[in-house]
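**Q** Give me coordinates for this.
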Amino acid sequence: MAIPLSLLDLAPIAPGQSARDSFAASVELARAAERSGYRRVWYAEHHNMPTIASSATAVLIGHVGAHTDRIRLGAGGIMLPNHSPLVIAEQFGTLGSLFPGRIDLGLGRAPGSDQTTLRALRRSNESADTFPQDVLELNGYLAGRSRIPGVRAVPTPAEPVPLFILGSSLFGAQLAAQLGLPYAFASHFAPDALHQAVAVYRDTFRPSEQLAEPWVIAGVNVFAAEDHDRAVEMRAEAYRARTRGMLTRGGAPADFTDAEIDAFLESPEGRGLAAMTRYTAAGTPAEVREFLEGFAKEAGADELITAHHAQRIEDRIRSVELTAS
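**A** Here you go, the predicted structure:
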């Protein structure tokens, strides 16, 4: 496939498995992506989610980095309002020093969790208001040009860690364009503003030291298998599990049958949930390739970051391999 492919790994914890199992799976997934020619693997910061193990994102990146050789690794993303820019600069300066030329830093302004967890993070709703200034402060630390007199982030990597702005609205598109940074749109779960955001980004982009021309990364869900029906079955299994998880958050009963989940997804509320994953490729390698090429053209994307959600790690690895074939 001509367009570069990358991988988003949420480090899911499957039923009956541990976080340690999840981390081992993430290593194998990254190795498969490396063998298959993917450009990068990103991990997302989420908190208080029992089925996602990527909360300590920088630690996970370091673990996977030690078990891979060439592929770029990064955060997609770090929710910067949860942290001080200095601490993130120290973490990613360390990663950039350990794995030169292999580390990315994607930044978002959402909390990555619910309001109660937000308070546990010692974060307020106003923290996101300083996101643009925090990005500039962080960039200064990583570039060895601190904006805070007398304060520097140690270590400072020999090769700058590139920044990416993540978003699902026009705010991120406008900020990425203003700062001259690559823009990654979360169309794999928040597709509504994709086309408008990409247009705004491209129309208002200003070149920077990091980037001369706009660069758009678009998220897309993928279920690839040798057999079409098996890929469709994997999609149904994964999205039922996702829906069941959302319905049972907060202690609701967990014993929904597949038929009950399917019925919910046909309801008005359920159709809204299902629409969040409208950009999903499911099928044989040829069918997936056709979908991704059409999606990239429609979205105006320079790169696709693919999220493979099959329940079994063996199926996710095979999906990664077949998508790149």
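**Q** make it CA atoms for all contacts and neighbour counts henceforth
**A** Will do.
**Q** how much space is there between A56 and A44?
**A** Distance, A56 to A44, by C-alpha to C-alpha, to the nearest Å: 9 Å.
**Q** Which one's more surrounded, these two?
**A** For A56 versus A44, neighbours defined as other C-alpha atoms under 10 Å are more numerous around A44 (26 against 14).
**Q** wouldn't the more buried one be in contact with I61 here?
**A** No. Applying C-alpha atoms under 8 Å as the test, A44 and I61 come out as separate, 10.3 Å apart.
**Q** For the two, list the residues in contact with both.
**A** Counting by C-alpha atoms under 8 Å, 6 or more residues apart in numbering, the shared contacts of A44 and I61 are A75.
**Q** run this one through as well so I can compare:
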Amino acid sequence: MALLDVPLSLLDRSRTRAGEPDALALLSTIERARLAEELGYHRFWVAEHHAVPGIASGSPAVLAAAVAARTSQIRVGSGGVMLPNHAPIVVAEQFAVLESLHPGRIDLGIGRSLGFSAPMREELRAHDADPERFLDDVAAVRAFLDGRGRVTATPRLATPPPVFLLAGGRGLSLAARAGLPVAVGGPVLDDPGPLDEYRREVAAAGGEPYVIASVTVMIADTEEAARDLLLPEAWALAASRSTGAFPPLEDVGSVRERTLTPKQRTAVERFLSSAVHGTAEQVAERLTDLVRRTRADEVMATTATFDRAEQSRADTALASLFAPSSRNRVPVPR
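**A** The predicted model follows:
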């Protein structure tokens, strides 16, 4: 089995589990990062979700600080900070602090999603996801990090952390206009056209395009077992679309016992069909095809299941599919 020759990274959303305190999800994120570092993963990113019962990570800068403090080599960042929720100078100074404490290891991933619900958007005072304002705010963050802002963001940095944009289809054009590296997932990975256009636009402007393909991955001894391990996440997504609440992960047995509506069943199957899952050999083949089609510079796995031991085994199996040489020669996009 040929090994993939691109860097491998992880995005962890600090998923809560039914019957457990939320704090355990955060502690689990830190332990997962420690294992990822041992396994040779390149980056470990954390998320921003507010007032979502199934996700404990509401403050990526704080959680990234905890992860970076308990690791020593792996790059740590946000996947991502939702910029409409924050003042650009606050984001810049948070990540300037992180970069000062952990030089050369910090990434700033930025997205433009608003809160999960209308009440949450009210509490965040975030009402505007206008793409032009978003680009202006991204430019402001970069200016503050570079020491070019209207005021001086502190601490001042000799070398600011790289900035990435999280993007779907339309977001790719925003990343191209900003000349920034991009992390993409979802249906856009099925169509190389927008990715090719992103690369052309960035290169034409004198930049260096960089694409991280973000994909749900699960490895087990059989394809059926891998599918089962994805059921808790698939059910949570289906439930959120029918009830408006994104729940904690449940164990596989409980999910199997549920009677799903046709709409929920469709949502579960759609999630499973979009995920890369199976045996190590099957996953290697599918990821190789993904990298070939998208020309991705890096793969970032987004994987969660109820059983943390199974999750650790899957993380270990996935790391074994990537060539060790790819972990030591990764450019840091600027």
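**Q** about what we covered before: which residues do A56 and A44 of structure 1 both contact?
**A** Common neighbours of A56 of structure 1 and A44 (C-alpha under 8 Å, 6+ apart) do not exist.
**Q** what about the biggest helix by length in structure 2, how far off from structure 1?
**A** Secondary structure assigned by DSSP state H gives helix 223-243 as the longest helix of structure 2. Superposed on structure 1, helix 223-243 of structure 2 shows a mean distance to its aligned partners of 2.8 Å (mean C-alpha distance after the TM-score superposition for structure 1).
**Q** which residue packs closest to S28 of structure 2, ignoring adjacent ones?
**A** Spatial nearest neighbour of S28 of structure 2, chain neighbours left out: S14 (7.4 Å); criterion: C-alpha to C-alpha, 6 or more residues apart in numbering.
**Q** do G115 of structure 2 as well
**A** Closest to G115 of structure 2 by C-alpha to C-alpha, 6+ apart is R121, at 4.8 Å.
**Q** That neighbour corresponds to which position in structure 1?
**A** Alignment note (TM-score structural alignment): R121 of structure 2 maps to L118 of structure 1.
**Q** isn't V222 of structure 1 right next to A281, touching?
**A** Yes. Shown here, V222 of structure 1 and A281 form a contact pair, counting by C-alpha under 8 Å, at 4.8 Å.
**Q** Find the residues that touch each one of the two.
**A** Common contacts of V222 of structure 1 and A281, defined by C-alpha under 8 Å, 6+ apart, comprise V288.
**Q** and the counterpart of A33 of structure 1 in structure 2, what helix or strand is that in?
**A** Structural alignment (TM-score structural alignment) places A33 of structure 1 against A36 in structure 2. Per DSSP states H and E: A36 of structure 2 is located in helix 22-39.
**Q** helices and strands around that helix, which ones?
**A** Packing contacts for helix 22-39 of structure 2, counted by 3 or more C-alpha pairs under 8 Å, 6 or more residues apart in numbering; DSSP states H and E, involve helix 60-69, helix 308-319.
**Q** how about the helices in the stretch 151-300 of structure 2?
**A** For the stretch 151-300 of structure 2, applying DSSP state H, counting those that start in this stretch gives helices covering 169-178, 192-204, 223-243, 252-257, 262-274, 280-294.
**Q** Looking at those helices, spot the one closest to S117 of structure 2.
**A** Between S117 of structure 2 and the helices of the stretch 151-300 of structure 2, the shortest gap by C-alpha to C-alpha is with helix 223-243, which sits at 11.1 Å.
**Q** How about that closest one, which residues are buried there?
**A** 223, 226-239 (16 or more other C-alpha atoms under 10 Å).
**Q** Nearest to A129 of structure 2 among the residues you listed?
**A** L237 (23.0 Å).
**Q** counterpart of that closest one in structure 1?
**A** So, by TM-score structural alignment, L237 of structure 2 is matched to R242.
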